[in-house]
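*Asks:* I'd like to go over a predicted model; first the sequence, then the structure.
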Amino acid sequence: MSSLTLEAPKPETSLKATVVTQLNARATILGDTLNAYGMHERQIRIAQEGFAEGQICGVTIYGLNARGQVEDEAALWFDAIKRETSLSLDLSNGRSLTEAVSRQLARHIVFSAETMKRKNLNIQFAYWFPGNINHEAARARYGLVASSGYSYAPGHARRRLFQVTPGLDTGVHFAHYQARRLR
C-alpha cells in the first residue's frame, strides 16, 4: 500500500491594497463627481486644487429647468479632516477610487447625474467655502463667480431623495434632492 501525501494549495492573493491619503481620496471623489455631471477637466482641476488647499469644502449641483428654476439638486460635502489618515483601497479590476471607498456612493452619484441629464436640465455648480476664509478672495483666486441664488418654482420645495455617507470615510456626504409640489 502506498502512501500519498497531499500538500495544501498555496493561496494566490489577487487583492492588492492601494494606500491613499484621505485628502487625495476626497479630492478624487470630488473630481469623479464633477466629471459625472459633465464639468470640464480644467474646472475639475481648479476645484480639486481649491479643495486640497482648504479653500473649497463642497459643491452643490443644480439641475435647472427651462425657466431657470431648480428641479433637481445634488450636494457633495466634506467634514474637516481632523487628523490626516490613509485609506487602504482595492483598486483592482478597473475599480475607480470612488467605488473603492463606497460602491453605494459611486452608484448614487451616477444615478443623480444621469437623472439630471435624462431630464435635459441645465447643470450649474456652486462651491461651498469654509467659514474661516475670505470668500471673495477664494472666488478671485480660482476664477469663480458668486452663485445667483437659484430657487425652486413657486409652490415647490426641496425634498431629499437620499443621502449617502460611506463607511470607509464618514466625512464624505452626498445627497440628492428634487422639487416637490407643496400641498
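*Replies:* Good, I have the coordinates. Numbering: from 1, shown residues only.
*Asks:* switch to C-alpha atoms for all contacts and neighbour counts from now on
*Replies:* Noted.
*Asks:* How about residue 30: what's its closest non-neighbour residue?
*Replies:* residue 48 (6.8 Å; C-alpha to C-alpha, 6 or more residues apart in numbering).
*Asks:* burial count for that neighbour?
*Replies:* 22 (other C-alpha atoms under 10 Å).
*Asks:* So which residues of this protein form strands?
*Replies:* Counting by DSSP state E, the segments of the chain that form strands are 17-21, 58-64, 70-78, 86-90, 122-128, 156-164, 172-181.
*Asks:* now for the longest one, which elements pack on it?
*Replies:* The elements that strand 172-181 packs onto, with contact taken as 3 or more C-alpha pairs under 8 Å, 6 or more residues apart in numbering; DSSP states H and E, are strand 70-78, helix 103-118, strand 156-164.
*Asks:* Tell me which of these lies nearest to residue 35.
*Replies:* With C-alpha to C-alpha, the closest approach to residue 35 among those belongs to helix 103-118: 9.4 Å.
*Asks:* in the closest one, what counts as buried?
*Replies:* By neighbour count with 16 or more other C-alpha atoms under 10 Å, helix 103-118 contains the buried residues 105-106, 108-109, 112-113, 116-117.
*Asks:* Of those residues, which is the nearest to residue 180?
*Replies:* Among the buried residues of helix 103-118, and counting by C-alpha to C-alpha, the member closest to residue 180 is residue 116, at 15.2 Å.
*Asks:* which residues touch the closest one?
*Replies:* By C-alpha atoms under 8 Å, 6 or more residues apart in numbering, the contact set of residue 116 is 63, 72, 123.
*Asks:* which one among the residues you listed gets closest to residue 33?
*Replies:* Out of these, the member with the shortest distance to residue 33 (by C-alpha to C-alpha) is residue 123, at 12.9 Å.
*Asks:* one more structure, for comparison:
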Amino acid sequence: MPGHLGTTGLLMADWIKTPLGDMIAISSATHLHLLEFIDRKALKSEIATLEKAVKGRLGLGSYAPTKQIREELEAFFVGQSASFATPLALTGTPFARAVWAELQRIPPGVTKSYSQIAQQIGRPSATRAVARANGANQLALVIPCHRVIGADGSLTGYGGGLWRKQRLLELERHYRGLDQNP
C-alpha cells in the first residue's frame, strides 16, 4: 500500500507504534476514520473501501485527528488515561452505530457479552447482528470492541487477535472504577 500513496489526500494514513504492535490511523482534516492494528486480516479491504469513498485520494501523512489519537494512545498504554476524545467518522448502518455507541459506554476494565449489548440497545434477539457490528468496527480501542466477550465469559473473536484482546483487558484492569472524564 505505501508504494502507491503520495503525501497529499482527502484522507491521510500514518503509522502509530504501540506496545501491542503497530497501528495504522487514517484521518481527514477533522475526523479519525480508521484505527487498526496493521496485522488485522480485514485491513486491506477496509482501506480499499476508504480509498473508494475518497476516489483514491488517500495519502501518507498526518492530520490533527491522527496526532490527537497518537497522544491519547500513548496516555492509554502508559496507564495515564483510557479516555479518547478524538473526533470519529462513524460510517455504518444506524444499527451498527447504535452498537458502537453502546460499546463506548462500557467502562475500561469492564466486559459485556454480545447478548447484554443487544439487550441494552433494545434488540434482545439481535445477538448475532451485534457480533457482526462489533466485528465491523474500524476504530480499534477507541470503540472498545475488545471489551465484548462470550456469554460464558470466554474471549471470542477479535480482529487484532485474541492474545491482543487478552492483553488489552489486562491493561484496562488498572482503569477499573477510575473516573475517566477528561
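*Replies:* Looks like it arrived, so ask away. All values reported here derive from a predicted model rather than from experimental measurement.
*Asks:* So after superposing, what's the score?
*Replies:* The TM-score (TM-score structural alignment, normalised by the length of structure 2) is 0.28; 85 aligned residues with a C-alpha RMSD of 5.1 Å.
*Asks:* I'd guessed the residue nearest to residue 30 of structure 1 sits against residue 32; true?
*Replies:* No - in this structure, residue 48 of structure 1 is not within contact of residue 32 by C-alpha atoms under 8 Å, at 10.3 Å.
*Asks:* Turn the helices and strands packed on strand 172-181 of structure 1 into JSON lines, columns for distance to residue 139 of structure 1.
*Replies:* Converted to JSON lines, these look like this (distance: least, C-alpha to C-alpha, whole Å):
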{"stretch": "strand 70-78", "distance to residue 139 of structure 1": "18"}
{"stretch": "helix 103-118", "distance to residue 139 of structure 1": "25"}
{"stretch": "strand 156-164", "distance to residue 139 of structure 1": "27"}
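*Asks:* quick one: the residue nearest to residue 32 of structure 1 when sequence neighbours are not counted from residue 26 of structure 1, how far?
*Replies:* Spatial nearest neighbour of residue 32 of structure 1, chain neighbours left out: residue 98 (7.2 Å); criterion: C-alpha to C-alpha, 6+ apart. In this structure, residue 98 of structure 1 and residue 26 of structure 1 are 9 Å apart, going by C-alpha to C-alpha, to the nearest Å.
*Asks:* Distance to residue 179 of structure 1 added to the buried residues of helix 103-118 of structure 1, as a markdown table?
*Replies:* Putting the buried residues of helix 103-118 of structure 1 into a markdown table (distance: C-alpha to C-alpha, whole Å) gives the following:
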| residue | distance to residue 179 of structure 1 |
| --- | --- |
| 105 | 22 |
| 106 | 23 |
| 108 | 18 |
| 109 | 18 |
| 112 | 14 |
| 113 | 16 |
| 116 | 12 |
| 117 | 16 |
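*Asks:* Between those, which sits nearest residue 162 of structure 1?
*Replies:* Among the buried residues of helix 103-118 of structure 1, and counting by C-alpha to C-alpha, the member closest to residue 162 of structure 1 is residue 108, at 8.5 Å.
*Asks:* For the closest one, which residues are in contact?
*Replies:* Going by C-alpha under 8 Å, 6+ apart, the list of residues near residue 108 of structure 1 reads residue 164.
*Asks:* and with 10 Å instead?
*Replies:* Residues in contact with residue 108 of structure 1 (C-alpha atoms under 10 Å, 6 or more residues apart in numbering) are 114, 162-164, 174-176.
*Asks:* what's around the nearest residue to residue 24 of structure 1 once chain neighbours are set aside, how many residues?
*Replies:* Leaving out its chain neighbours, the residue that sits closest to residue 24 of structure 1 by C-alpha to C-alpha, 6+ apart is residue 52, at 7.7 Å. A total of 15 residues lie near residue 52 of structure 1 under the criterion other C-alpha under 10 Å.
*Asks:* Residue 52 of structure 1 and residue 104 of structure 1, how far apart?
*Replies:* Counting by C-alpha to C-alpha, the gap from residue 52 of structure 1 to residue 104 of structure 1 is 24 Å.
*Asks:* How many residues are close by residue 97 of structure 2?
*Replies:* 16.
*Asks:* Touching, it and residue 133? I think so.
*Replies:* Yes - if you go by C-alpha atoms under 10 Å, residue 97 of structure 2 and residue 133 touch, sitting 8.2 Å apart.
*Asks:* any idea how far the residue nearest to residue 32 of structure 1 lies from residue 104 of structure 1?
*Replies:* 9 Å.
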